[in-house]
Structure formats: C-alpha cells, structure tokens
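Enquirer: Output the structure for:
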Amino acid sequence: MNNKNYDVIIAGCGAAGLYAALNLSRDLNVLVLSKRELTLCNSSLAQGGIAGVYDNPKDSPEYHKHDTFVAGGFENDPESTQVLVDEAYIDIEKLIELGADFDKCPDGSYHRTLEGGHGMNRIFHHADTTGLEIETTLLRNVQQLDNVEILENAVMCNAKKTETGFSILVLTNDNEYTTYNCRYAIFATGGIGRVYEYTTNSAIATGDGITIAHELGAEIKNLSYIQFHPTGFNNKHTRETFLISESVRGEGAYLKNCNGERFMQNYDDRLELAPRDVVSHAIMAEAKKTGSDKFYLDITHKDPEFVRNRFPMINEKLLEAGYDMTKDMIPIFPCHHYLMGGINVDTYARTNIDRLYACGECSHTGVHGNNRLASNSLLEALVFSRRAAADINEKINSDSGDLETYDFKIDNEAPHIPQGIRTEIRDIMQRAYFVIPDKEALPPDLEEVTKLKNFLCDGNFKIDRDYVEARSLTTVAYIVLKDAIEKLKSKEKMEENK
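Expert: The predicted model follows:
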C-alpha cells in the first residue's frame, strides 16, 4: 500500500475544511480530502446566508448572542457562543476580501435580510445561493495555494492514532488504497442527513467523520439534537429534499394549512418568524388537528418581480417542478436539515484526542444549543476552523522527526455488504425520531440498530464506499437513539422530582 506524509490532513472540502486550509501557515504541507466532486457538500446548499454583526451600529454581538440563546433553548455553551458573535466580523470581512459577492442596496451598503429567530436584519446573502457563493470563493482561493493539495473522490475509510499524529486510510476513485500520515488532522466532514428518508443534505452527508472520531475515542455530544427544517419542498420523489429557505418567510411569506389558512398565530407570537423547531412542531400539531399533511408557503401577495429577483434559484427549481411561487402556494413539510450535536470540541475546535480537531456541522461547539438559529451554521464553520488553524500554526513548530504509519489490513477477497441496510436504517430513524420522538418505538428500534451496527463493524466486508457509508449510518443512528433515550429518561426523572 502507498504511504504519503503531510503536516495536516483536512477531511472535508466544505466551508469549514477550505477555510481551515486558507488559514494554515503557508509553510505547512496540507492535504484536503474531498469525498466526491469538490462542491458537493452541505455548505454549497446553504441558501439563506451568513449571520453576523459587521459594520452595523444598530446591531450588536450581544443582540446576536441573545437571539442565538433563545433559539437554542438556552442550552448554548456561553463561551463558544460569545466567541461566535464577537468574531463574526473577522470572517465576514475576510470573505469580502476573498471576493465573496454579497448583495448590496442601491446606496452601495450591504443588504442584510431577516430570518426566523433574528431580532435584527443581520444576514449577509448572495440572492438565495449564499452557500455556493462562499464555497466557490473559498475553493478558488485554496486552489491558488502551492502548499495545499486537494484530492477529489477520496473516501476516508479509517483513521488510527500514532505517536506522531494519525494514519488515515483513503480509497480513491480508481479503487486504490493509500495511507496518508499527518501530524494534525481536522475533521470537517459535514452532517448525517442521509440517515433519514428525506433530508436537505447532500449525498455525502453520512456521518463518516463522526463515526471515525467515535472509533478513535473522541467524545460525541448531543447527537440527538437534530434540526428538522419546517419548509422542505414536499416533493417526496427524491431523498434529497429541496429546501425553501428561511429567508422566504423572512421576506413575508405565510404558512398555511390544508384549508389555505394561516395557523402560526395559534402556536407562537412570532408567527412565521418563530425558530425552526417551534415552526416544525406547530406543523406537526396542526397536521394532527386537521388530519392532513398538506401545508403551504405562500408569498403570492408580494411583488412578483421582487420575488423572482430575491429568490432566483428557488424560483427556477420550483418552476421546473411545476410551481410558480409568484402565483402558486408552495407545498412544504418538515424534513431533516441540520445536526447541532457532534464531535465535542473546545473554542479552538480541539477534541479530547490529541492533535485531532473538528469543525463545521460534524462538530459540537455548543453554540447552537438544542436548535440552531438560522444562518449561524456558515458562521460557525468559519470562526472555529480559523481558530483551529491558528492553534495548529502555533503548535506544529515544536514537532520534529519522521512520521509513523499504521499498517491497515485490506482483504481484497472480502464480500460486499448485503443490500438494504441503509434503507432499513432510514426507515427506523424516520419512524422513531422525526420532529416529535416516538417514545415507545425508541428502545426496540435502538436494539435493531445495534444489531445492524455490530453486524457491520464485527464482520469481514470489502472496505468500499458502500461499506463506509453503511457503517457510518448505523453508527450515528445508534448514537442518536441512545442519546435520545438517555435524554428522555433524564427529563422524566427531573419532572418526577419537581
């Protein structure tokens, strides 16, 4: 097997991974692993924008922090959240310097939109494709760096701790295995969306980084804190659900039930601009009340030209599906969207494993509490990946000596995994843990997931993309359900002691 050495290996080519690469010292030899094509990641799919206080005397980090805490049920980590809101201006300014094209007002100032849970207009955006604009901007700049190599279609299969850092087993598109050794590793592998039947996440979101970190002994925290976005386009033809951005409601769209009636006034004073978990729960309650799962987002009362210009990508995708958002109500329903839990880290993205860092959606910084405030995700990815890079830059100068390598064993004669495991996992998660958990289903479903996890992890199967993703999905499903049961028991015990 081939062996290659680097100072730092970054697993993940989204906003967190690329921004970490940009902030690492230019004299470090850096490898970025991209699981599929370079822009296939959750960062690219982010529509709404990036929240942050920058050049706005009417707003303040404390206001931003307050809104973040309210949305997160006041379970947010105070120190990490303070870092997030205080340092937002650094990374928004850096994105502008790097060439990110945020929308401007006629007077040349930056346009800031409003989204659910925000008390101020503080969302910088590029129409309704902000994530793609940020991702392509970062990628363009990273590709100009002589010290950074990006490996496309590279699946991180396994990682082992060595005395000098890590050995990472990678499977490339030509079915060749290579062991990459490094002194420091940053996992920026994204979320776990593909553990659900319907998700806004990209095809790569199978929880690989979380699974491998877990196997390394990293602490995984609050993995059951999963956000279900209330306005996924209710198509149901593909598992990747097209998101109708929060910013559509921010610009005045109404939520309506099967009778074409607004209903949020019955659930929250903030109406359509309530945080995502509140709106998703309201939709489920209204579905039970009306006996229907037909819900709509209606922005037909707004100027058609404004709607088309403000949401060109959403408008185009809806037209392709047979809906004109300037004339038709948009069918929507909650679906999996984001993970608030993950690999537990401190304010420099350090895990409890020496030399291992985690950034972006796969990490648990604690800034989101139990529910993420809209447009805080891209900000979190940038702030903490920059801080991770700064920490590595400071520490790596004291390292010396040759890198050790781990000898991964590959059985080329091993069979492929049986078909149907991923489908079974998705069915279980959709049934047992969607918006409102099914308390009765959780224990027996955890038992089924545990059997599947043990079957894959203990068996001898060909280590290919199918195996890696199935192993990851069963592992994260196991951790999610286990965490959910523990939290429900803890809540019940607290209520008994009142």
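Enquirer: From now on I want contacts and neighbour counts done on CA atoms only, so please keep to that.
Expert: Will do.
Enquirer: and D411, how many residues sit next to it?
Expert: 11 (other CA atoms under 10 Å).
Enquirer: Could you do I421 as well?
Expert: With other CA under 10 Å as criterion, I421 counts 19.
Enquirer: can you pull out the helices in the stretch 351-498 of the chain?
Expert: Using DSSP state H, counting those that start in this stretch, the helices assigned to the stretch 351-498 of the chain run over residues 377-395, 421-432, 442-458, 465-496.
Enquirer: Include distance to G73 when you put the ones you listed into CSV, please.
Expert: Output for those, formatted as CSV (distance: least, CA to CA, whole Å):
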stretch, distance to G73
helix 377-395, 17
helix 421-432, 23
helix 442-458, 23
helix 465-496, 15
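Enquirer: Most tightly packed of those helices?
Expert: helix 377-395 (a mean of 23; mean count of other CA atoms under 10 Å).
Enquirer: Output the contacting helices and strands for it.
Expert: helix 15-23, strand 50-51, helix 78-86, helix 88-98 (3 or more CA pairs under 8 Å, 6 or more residues apart in numbering; DSSP states H and E).
Enquirer: Run through the residues that contact the most centrally placed residue in the chain.
Expert: Centroid check for the chain by CA atoms, centre = their mean gives E361 as the closest residue, at 3.7 Å. Applying CA atoms under 8 Å, 6 or more residues apart in numbering to E361 gives the contacts A188, T189, G190, G191, Y338, L339, M340, G342, S377, A381.
Enquirer: now the residues you listed in JSON lines, with distance to D483 and secondary structure?
Expert: Below are those laid out as JSON lines (distance: CA to CA, whole Å; DSSP: H, G, I helix; E, B strand; the rest coil):
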{"residue": "A188", "distance to D483": "22", "secondary structure": "coil"}
{"residue": "T189", "distance to D483": "21", "secondary structure": "coil"}
{"residue": "G190", "distance to D483": "20", "secondary structure": "coil"}
{"residue": "G191", "distance to D483": "17", "secondary structure": "coil"}
{"residue": "Y338", "distance to D483": "17", "secondary structure": "strand"}
{"residue": "L339", "distance to D483": "13", "secondary structure": "strand"}
{"residue": "M340", "distance to D483": "13", "secondary structure": "coil"}
{"residue": "G342", "distance to D483": "12", "secondary structure": "strand"}
{"residue": "S377", "distance to D483": "22", "secondary structure": "helix"}
{"residue": "A381", "distance to D483": "24", "secondary structure": "helix"}
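Enquirer: Sequence B follows; please return its structure for comparison with A:
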Amino acid sequence: MSVFKTDLLILGSGVAGLSIAIKTATSLPEKSILVATKADESESNTKYAQGGIAAVWDKLDSFEDHIKDTMVAGDYLSDQNVVKMVVEEAPNCMKQLITWGTDFDQNKEGEIDLGKEGGHSANRILHFKDITGFEVEKTLLEQVSKLPNIKLLPYHFAIDLITDHHLHKKHSQDSISCYGAYILNQKTNKIDTYLASSVVLATGGIGQVYAATTNPVIATGDGIAMAYRAKAKITDMEFVQFHPTALYQPGESPSFLISEAVRGFGAFLRNKKGERFMLAIDKRAELAPRDIVSRAINSELIFTGDPHVYLDCTHLDMPEFIKHFPNIYEKCKSLGINPESQWIPVIPAAHYLMGGIEVDTNGYSSIGNLFACGECSRTGLHGANRLASNSLLEALVFGNKIAQEIIQNRAHMIFNSKLLIPEWDEEGTMVPKEKVLISHNRKTIQNIMTDLVAIVRSNERLEKALDHLNYLFQDTEKAYEKSKLSPQICELRNLNAVAYLIVHQSMARKENKGAFFSLDNVEVKE
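Expert: Next comes the predicted model:
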C-alpha cells in the first residue's frame, strides 16, 4: 500500500475530467494533477456521444431560443439561471474546442455544418460525422499529452472517497470534507491512498443499472455511489432519460445508438403497419423531446405486442446520409439491414441521467473540497429531461467553472499533512472462489430496474423493486466485507446504491414531469 499526494485529483477521463485538467494545468504549471480512470484513458461516455454539441452559432439563432428549448425539454424544472449561463457560454466553449483541434464538419461554403435534433427550434448542433464524442475525446487527450503536470492513471478504480468519516473526528452533516480517495491499481491489485487539496468526480453515468442501455459497460454510477456513501446531497435521480432509438439487438449491451440527428435529418418512426404514429402524439412528430418519443414507442409496443418499432430512412438523400452517418450506415449493413431499402428496427434504451451529485454554479458539491462535473453531477441544467446535445456542453461549461474556481481561489491550498489518514484495511478478506454470484446479482439488478423502474413506473412496481434491491444490498454487503476487492464487486455495490436512489426518489415524486412517468400520478377523467 502506498500514499500519493497531488494538488488536484480527478476521477474520470471523459470530457468533464479532461477539460478541467487541461484548463487547470495550463494556468497552474507548478501544480500536479492526477487523472485516474478505471479503464483505458479514452473509455468514457464521451467517446460514444454521436450527435454533437448544442450551441448558438448561426446568426439567425438566438440565446433566447436555446434557453427556451432547454426549459421546455426540461419540463420547466431546469434552473433558468443555470440554463442562461450554460447557453451563453456555449459558443466560447466551441471556439475553445476548435482551437484545441476539434474538427467539426463543414458545409460546402466552408462554414460549420449545423445539425438539428429533437426539441431544438433551430439548427445548432456542431458535430463530426456521427462520432462527435470520439473526436472530442481524441482532441482532449492530445492536449493532455502536451502538459507535463498532468498524469493519467488508466486502470485505476476509485473505491471510496476519503472524508471525515475515515478520520473518526467529530463533524456535523454540514461540515464534511473530502481529502482524496482510496484507489485500486488493477495491475498490482493494491489499494493505494491518494490525497489532494481538491477532488473532482467526473465519473460519468449510470446506464448499466438497466439491461438495455446505450452506455458503455463502465457506466456503473461509481462517482454518485461514492458521494452518496460520503453523505453528499444526491437529487433528481428519478429522472432517467431513455433514448428512443437504440438499434434492436436483444442481449447486446451496450445497445448501438441510432443518433437523434438521424431523425433531425428527416427519418420517420413507423410501426409494423407502416404508420407514422408520432404524428398523432405531438405536433413536432419525430422531433419531439426524447421523453415524449420514448413513451410513445413504449405505448406502441405495449399496444401491439411487437418487440420494436422502425426508423425509416429510405426516402432520404442516401449519399448525404452516408456522408453524415457513416458508422450508423456500416453498422446496419453489417447486420444485413440496408437503410436505402429497409427500415431499421429500434427500441428505447437507458441513455442519460439528469440527476446526480448536487452542485452549485462553480461545481462545488455539498462536501468540502469536492467538485462534481458531467453526467454524475446535477447542475440544474437539464431539469426533468435533457435537451439533445446539451450534455457535452454542460461538461465543458462546468469544467471551465471548476477550473476557474481552482485557479482563482484554491491555487494556494496545500494538503494538511497533520491529518492522520488511515490506509485501506483488507485484513480478514479473501479472493472469492467464484465470481458468478457477482455477475448474477448484477444481471438481477438490471432486470429489476428494466422491468419495474423504466419508462413507465407505478407505486406497486417501485415497492416490489425496493424489496428485491434490499435483499440484494444485504447479499452484496456480506460479499463486499469478506472479499478482496475487485472492480466487479465494487461496481455491483455501486449499481445497487444507484438503483436504490432511483427507486427511493421515484417514490417521493408525486407529479409526472419530463422523463419521470408514474401510472399512479395520472388523473383519471370521468
């Protein structure tokens, strides 16, 4: 076991974590920055973002319209001051990415080619083909490689935050501080102590709590679970966005995402009979916000008994479609689906969490020294339902805010060496004889959440889910206490915490808003 000290510890290497590292390292070259990530440094939800980043770029567009679209999509639960701040800072964030080397697509006139997605009243999506997140992640990693005071630690799994709870000193619920994290080096299987004067959670989403998700296998809500165990404020967990159009491939996880931009390009949703059912649901049809489209598809599947609906691209300009969506086109072709002549089978899948670790406009959590950024945070931007392509934008804007806060107000801070931080104690633990029980419990959680806590919920379903999760929690904690730790047992523990939070906060919500819909909150009209 070793102890490492750094000025800034960032957990997560997506757009949130890397943008904070770059901005801080550039302004404070004398400060050391560690970025720990549990997989390869490029593996994150960022990498899989297809559509793009929303920003007012066209002269015919306006901040007011982007603000209004965000508020409408969020079912007016968004914090308007936060929305205004993010929207107004968006163009500068895009210029920053372009300066760093992001290669956004251009039109024939050599200007940025702006796409349109569901819920947007204007073309304002900057994109790179259908792999925008991959391009942004690549750009940020290239910048990181040029900064000697940033150290990337791939295959380092954060187990728990180090807080006053570990110091056994008196503290009130409102005066908890964070001093670092216990991190498992997956190559040595040792749990080391990492100490820092500032800690950032940028650990991404929770999609793997569901059986069908567009999120990569690493999206197990680790940061939210760690913050919850440390007694941070966690809010709005009931708001889980389901993307309407994941490619229908039973048993595949993650599900392959058919970007919202495809519908923005003009694709139609059809049922088995060929009917455009969205026309009867919303005047925006296929370009209604995601919660509306997902519920409409869910209703269609319940009514018809069909396993999926279809996305029809056959009427589109196919050379332009292939140019804009080369990876989607190739994926379909590889499965024997020709978008030129065949409809693409699609189904909703868990995609994005609007809630998470509650933070203020500078990214501070309710725990001292601890920031949160990106999907693991709850900033107030998304309200009850995220507007398409506002996610990478949120991470960039709040990444800048956190970096500015550290540069301006925390650069003088050094770790208090008088604090007696205990090393991780694994005495009495052993390597599990078999891991099938861990994988079984993980699948059980995913099935509980998919069957009982998905697009449509009810009090009865939530109570049943909670009963099941309580048993799994007890079973997991027994295994955790006697096992030498592995990423698998830690992810299971984190998924259990995330599932509990979603169910518990769903039970408390008595009004259907955005992505949250309960049958018990529907007024029966006589």
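Enquirer: Matching the residue nearest to the centre of structure 1 against structure 2, which residue comes up?
Expert: Counting by TM-score structural alignment, E361 of structure 1 corresponds to E375 in structure 2.
Enquirer: just the helices in the stretch 51-200 of structure 2 please.
Expert: 63-73, 80-100, 132-144, 164-167.
Enquirer: out of those, which comes closest to G51 of structure 2?
Expert: helix 132-144 (6.4 Å; CA to CA).
Enquirer: Spatially nearest residue to the aligned partner of D466 of structure 1 in structure 2, not counting backbone neighbours?
Expert: The equivalent of D466 of structure 1 in structure 2 is Q488 (alignment by TM-score structural alignment). Sequence neighbours aside, I438 is the residue nearest to Q488 of structure 2 in space, at 7.0 Å (criterion: CA to CA, 6 or more residues apart in numbering).
Enquirer: Check the gap between the one you found and N512 of structure 2 for me.
Expert: Counting by CA to CA, to the nearest Å, the gap from I438 of structure 2 to N512 of structure 2 is 35 Å.
Enquirer: now F268 of structure 2
Expert: 27 Å.
Enquirer: Kindly name the residues of structure 1 that line up with stretch 115-128 of structure 2.
Expert: The aligned range for stretch 115-128 of structure 2 is 113-126, by TM-score structural alignment.
Enquirer: Contacts for the matching stretch next, please.
Expert: 48-53, 59, 63-64, 67-68, 70-71, 101-103, 110-112, 133, 246-247, 249-251, 272-276, 373-375.
Enquirer: and if you look at stretch 23-40 of structure 2?
Expert: Residues contacting stretch 23-40 of structure 2 (CA under 8 Å, 6+ apart): 6-13, 17-18, 21, 147, 149-158, 218, 400, 403-404, 406-407, 411.
Enquirer: ok, of those, which come out buried?
Expert: By neighbour count, with 16 or more other CA atoms under 10 Å, those hold 6-13, 17-18, 21, 149-158, 218, 400, 403-404, 406-407, 411 as buried.
Enquirer: give me the number of residues near the aligned residue in structure 1 for Q186 of structure 2?
Expert: Under the alignment by TM-score structural alignment, Q186 of structure 2 pairs with N173 in structure 1. N173 of structure 1 is flanked by 14 other residues according to other CA under 10 Å.
Enquirer: Also K302 of structure 1?
Expert: K302 of structure 1, neighbours per other CA under 10 Å, totals 14.
Enquirer: Next, the contact list for it, please.
Expert: Counting by CA under 8 Å, 6+ apart, K302 of structure 1 has contacts G252, T326.
Enquirer: between the longest strand anywhere in structure 2 and helix 391-405, how big is the angle?
Expert: Counting by DSSP state E, the longest strand found in structure 2 is strand 190-201. Counting by axes from the mean of the first three to the mean of the last three CA atoms, to 10 degrees, strand 190-201 of structure 2 lies at 90 degrees to helix 391-405.
Enquirer: ok, K401 of structure 2 touching G363?
Expert: Yes. K401 of structure 2 lies in contact with G363 (CA atoms under 8 Å); the separation is 6.8 Å.
Enquirer: got any residues that touch both of these two?
Expert: With CA under 8 Å, 6+ apart, K401 of structure 2 and G363 have no common neighbours.
Enquirer: ranges for the strands of the stretch 151-300 of structure 1?
Expert: With strands called from DSSP state E, counting those that start in this stretch, the stretch 151-300 of structure 1 shows them at 154-162, 165-172, 177-187, 220-221, 226-233, 254-256, 295-298.
Enquirer: ok, now the stretch 301-450 of structure 1?
Expert: Counting by DSSP E, counting those that start in this stretch, the segments of the stretch 301-450 of structure 1 that form strands are 330-339, 342-344, 356-358, 363-364.
Enquirer: could those strands go into TSV alongside mean neighbour count?
Expert: Below are the strands of the stretch 301-450 of structure 1 laid out as TSV (neighbours: other CA atoms under 10 Å):
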stretch	mean neighbour count
strand 330-339	25
strand 342-344	29
strand 356-358	29
strand 363-364	30
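Enquirer: Cool, thanks, talk later.
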